[in-house]
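[1] model this:
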Amino acid sequence: MKKPIDEIFPNPPEDLDPHALIEERVPKHVAVIMDGNGRWAKKRLLNRLNGHKAGVEAVRELIRAANDVGVECLTIYSFSTENWKRPEEEVTGLMDLFAKTMLAEVDGLHEEHVVVCPMGDLSALPQDTQDAFMKAWEKTKDNDGMKLFVAVNYGSRKEICDAVNEIVMEAIEQHEETYTVPLVTEELLSKHLYVSGIPDPDLLIRTSGEMRLSNFLLWQIAYSEFYCTDTLWPDFDRYEFLRALLDYQSRNRRFGAVS
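    Have a look, this model is predicted:
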């Protein structure tokens, strides 16, 4: 870990012992479905966009904590391909929030050596939002720290379809006369996903008590450990993250083998 454990978790609840966290067993890749912003706002008689703004603070807290404990890759589900069905005012507000947040946070992330990697179909986003994500990528791409994958306009089924189509198109371009599509193996398809060459998530966290995958990383989480909490996303702080890590470390990961 880059920092002393007491500095990372300075005021733990009585039922949590940060020193129980084993550095060698910190998951290399953590993926998070951040759910509950709307319900958090509703409980406080606020509009949904206020909930999303509060959720940004939780994202900031998570990134710092994950980076500090030595997570190598962190993937956060920010906006799905299905989220376009939400009210236009909410979607517009989210896109503006994404752009402003990226521009405001990129310098701090850069100082922490974090690599910001947008993941999804950015072409459908407003130009200002696209530009903000690409600026973050360009500024941080050569960093050597934690990789932060921001899944935006992301859908796993589309990702898999895009990967297969890319394999087919490459085969057509390389074999114009004979047109031979190669045998599609797990390795070949993995190379054509939006992001390749990184470990699959060890741990998938979902907040707000929901028990579904919501079209997120369907290929990559084949053997991920799941951790679900009733905590709404804006209330998910570094100590809730610590609970998830400790729970993960209590698991016996067998990958299909006999225990």
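
[2] rest of the way, CA atoms for contacts and neighbours
    Noted.

[3] which helix or strand contains the residue nearest to T81 when sequence neighbours are not counted?
    Take T81 and drop its neighbours on the chain: the residue closest to it by Cα to Cα, 6 or more residues apart in numbering is N153, 4.8 Å away. Assigned by DSSP states H and E, N153 belongs to strand 147-154.

[4] second input sequence below; structure requested for side-by-side comparison:
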Amino acid sequence: MKALYRLYAGILRRQLAGLPMPQHVAIAMDGNRRWARGAGYDDVRIGHRFGAEHLELFLQWCSEAGIRCVTAWVASADNMRRRDSAEVDYLMHLTETVLADHVRRDHNWRLHVAGQLDLLPDSTARALKEAVEETRYRSGAGELTIAIGYSGRGEVLDAVRELLDEAAASGRSAAEVAGALTEDDIRRHLYLPDLPDPELVIRTSGELRMSDFLLWQTARSEIAFCDVYWPAFREIDLLRALRTYGRRQLERSS
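    Below you'll find the predicted structure:
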């Protein structure tokens, strides 16, 4: 089976030759709990551990494919508020001890964080901020964004609030702001305004919806829905998504 897998992966890589490639891929890492139940674990938190560790492999595959920008959705703001507190606490522990630690060791990436950090435990927010600072000046590294405590609607609301606060501080009226408002005005108040929008978004677990992920940034993105749960996501699943993306881009340009 391993030999057949390697053969198929090699075929997929050859099929990517000459196709347009996305520079920014966003991944909604969904299905950890369902994967754990399907694998026979009574404690669904085991799925989160496998999921957190699996991101390391995904980043390696992206690097090898030439993808320079990745956004990974770790936990939504809704998850933080509604999930069982023991499960959330464990996920935050994994963020500190697995995700942040991996980025410190993997010099291929600079870390960014998007989300409402006030929803996170102090220790988690601190670990992420320290990892951001530690990776900030890595020469030639790609850009990795961890979306945690994240809501797409919340990001747009925060951007509008900042824009209005900025306008009020400068003495501009609401009518003046409304009359001159542009998309760029909103964009420059997003959590990470300097990063490019993702050209490709992958969501695992068979869910056919975006939920609340990067609602502003994905308006023109290609979406690839994958049936497998996140811990079972394979390199060939990524390669097939890249192949579909490239072929669609060629079709549009022809």
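
[5] after superposition, what is the TM-score?
    These two chains, once laid on top of each other, score a TM-score of 0.89 by TM-score structural alignment, normalised by the length of structure 2; 246 aligned residues with a Cα RMSD of 2.3 Å.

[6] that older thread, read off where the strand holding N153 of structure 1 ends up in structure 2.
    Following TM-score structural alignment, the partner segment of strand 147-154 of structure 1 in structure 2 covers residues 143-150.

[7] which other residues reach that stretch?
    68-80, 109-117, 119-120, 213 (Cα atoms under 8 Å, 6 or more residues apart in numbering).

[8] check contacts around S76 of structure 2.
    A147, I148, G149, Y150, S151, D212.

[9] name the nearest of those relative to E251 of structure 2.
    Closest approach to E251 of structure 2 among these (Cα to Cα): D212, at 29.0 Å.

[10] what range in structure 2 does stretch 185-196 of structure 1 sit on?
    With TM-score structural alignment as the criterion, stretch 185-196 of structure 1 aligns to 182-193.

[11] host element of A167 of structure 2?
    Under DSSP H and E, the secondary-structure element containing A167 of structure 2 is helix 152-169.

[12] tell me the secondary structure at the aligned residue in structure 2 for G51 of structure 1.
    Aligned counterpart of G51 of structure 1 in structure 2: G47 (TM-score structural alignment). What DSSP: H, G, I helix; E, B strand; the rest coil gives for G47 of structure 2 is helix.

[13] okay, now G47 of structure 2: neighbour count?
    G47 of structure 2 has 23 neighbours, counted by other Cα atoms under 10 Å.

[14] so it makes contact with G38?
    No - between G47 of structure 2 and G38 there is no contact under Cα atoms under 8 Å: 9.9 Å.

[15] what's the burial count for D194 of structure 2?
    Look at D194 of structure 2: counted by other Cα under 10 Å, it has 9 neighbours.

[16] assign a three-state SS to it, would you?
    Of the three states, D194 of structure 2 takes coil according to three-state DSSP.

[17] so what's it closest to, chain neighbours aside?
    R188 (7.8 Å).

[18] look up how far P196 of structure 2 lies from the one you found.
    12 Å (Cα to Cα, to the nearest Å).

[19] neighbour count winner among these two?
    R188 (14 against 11).

[20] am I right that V32 of structure 1 is in a helix?
    No - under three-state DSSP, V32 of structure 1 falls outside any helix and is assigned strand.

[21] now do the same for it: its match in structure 2.
    Using TM-score structural alignment, V32 of structure 1 lines up with I27 in structure 2.

[22] ok, that match - how many residues close by?
    Other residues close to I27 of structure 2 by other Cα under 10 Å number 22.

[23] state the number of residues packed around L204 of structure 1.
    23.

[24] and it, what element?
    strand 203-206.

[25] just D131 of structure 1 next, same as before
    Counting by DSSP H and E, D131 of structure 1 is part of helix 127-140.

[26] list the buried residues in that helix.
    In terms of neighbour count (16 or more other Cα atoms under 10 Å), helix 127-140 of structure 1 has its buried residues at T129, Q130, D131, A132, F133, M134, K135, A136, W137, T140.

[27] what's the burial count for whatever residue of structure 1 lines up with S211 of structure 2?
    Correspondence of S211 of structure 2 to structure 1, assessed by TM-score structural alignment: S214. Using other Cα under 10 Å, the number of residues around S214 of structure 1 comes to 14.

[28] would you mind finding the match for N252 of structure 1 in structure 2?
    So N252 of structure 1 corresponds to Q249, using TM-score structural alignment.
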